[in-house]
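K.L.:
Structural data only, the sequence is not supplied:
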């Protein structure tokens, strides 16, 4: 059986891991959105017409 101190340490460690995973997920979401925005901007650029 876990003692109170050990339980607190385990729960604190789990909290830290959860925080790190949340930060990583947020970073990946931001990276994904930026790449989607760049792709959308590239599609919106008008093509230059050749001079006759």
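P.N.:
On my side now, so go ahead. As the structure is a prediction and not an experimental result, all values here were calculated from the model.
K.L.:
only C-alpha atoms for contact and neighbour calcs from this point on.
P.N.:
OK.
K.L.:
Mind giving me the packing neighbours of the host helix or strand of residue 11?
P.N.:
Element membership for residue 11, per DSSP states H and E: helix 4-44. Here helix 4-44 touches no other helix or strand, going by 3 or more Cα pairs under 8 Å, 6 or more residues apart in numbering; DSSP states H and E.
K.L.:
One more to weigh against that first structure:
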């Protein structure tokens, strides 16, 4: 039950954040995407160095 409340609360907050602060929301998602790309690049470099 608590998990369901937090899930719906998170979705509501996300919708509110995107609707009322679109530029800030875009910056947050750009930052998260950049972080994920950096992590993927790090794993790629690791496996390349491991094999080579």
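P.N.:
Done, it's in. Remember, predicted model here, so these are calculated numbers, not experimental data.
K.L.:
What does the TM-score come to for these two?
P.N.:
Put the two chains on top of each other and the TM-score (TM-score structural alignment, normalised by the length of structure 1) is 0.61; 35 aligned residues with a Cα RMSD of 2.0 Å.
K.L.:
quick check, distance from the helix holding residue 11 of structure 1 to the centre of its chain.
P.N.:
5 Å (Cα atoms, centre = their mean, to the nearest Å).
K.L.:
Kindly report the same for stretch 15-32 of structure 2.
P.N.:
With Cα atoms, centre = their mean as the basis, stretch 15-32 of structure 2 stands 11 Å off its chain's centre.
K.L.:
again, but for stretch 5-22 of structure 2
P.N.:
In this view, stretch 5-22 of structure 2 has its centroid 14 Å away from the chain centroid, taken as Cα atoms, centre = their mean.
K.L.:
Going by neighbour count, list what's buried in that stretch.
P.N.:
Within stretch 5-22 of structure 2, no residue counts as buried by 16 or more other Cα atoms under 10 Å.
K.L.:
Contacts for that stretch, please.
P.N.:
25-26 (Cα atoms under 8 Å, 6 or more residues apart in numbering).
K.L.:
Tell me the residue in structure 1 aligned with residue 48 of structure 2.
P.N.:
Using TM-score structural alignment, the equivalent of residue 48 of structure 2 in structure 1 is residue 36.
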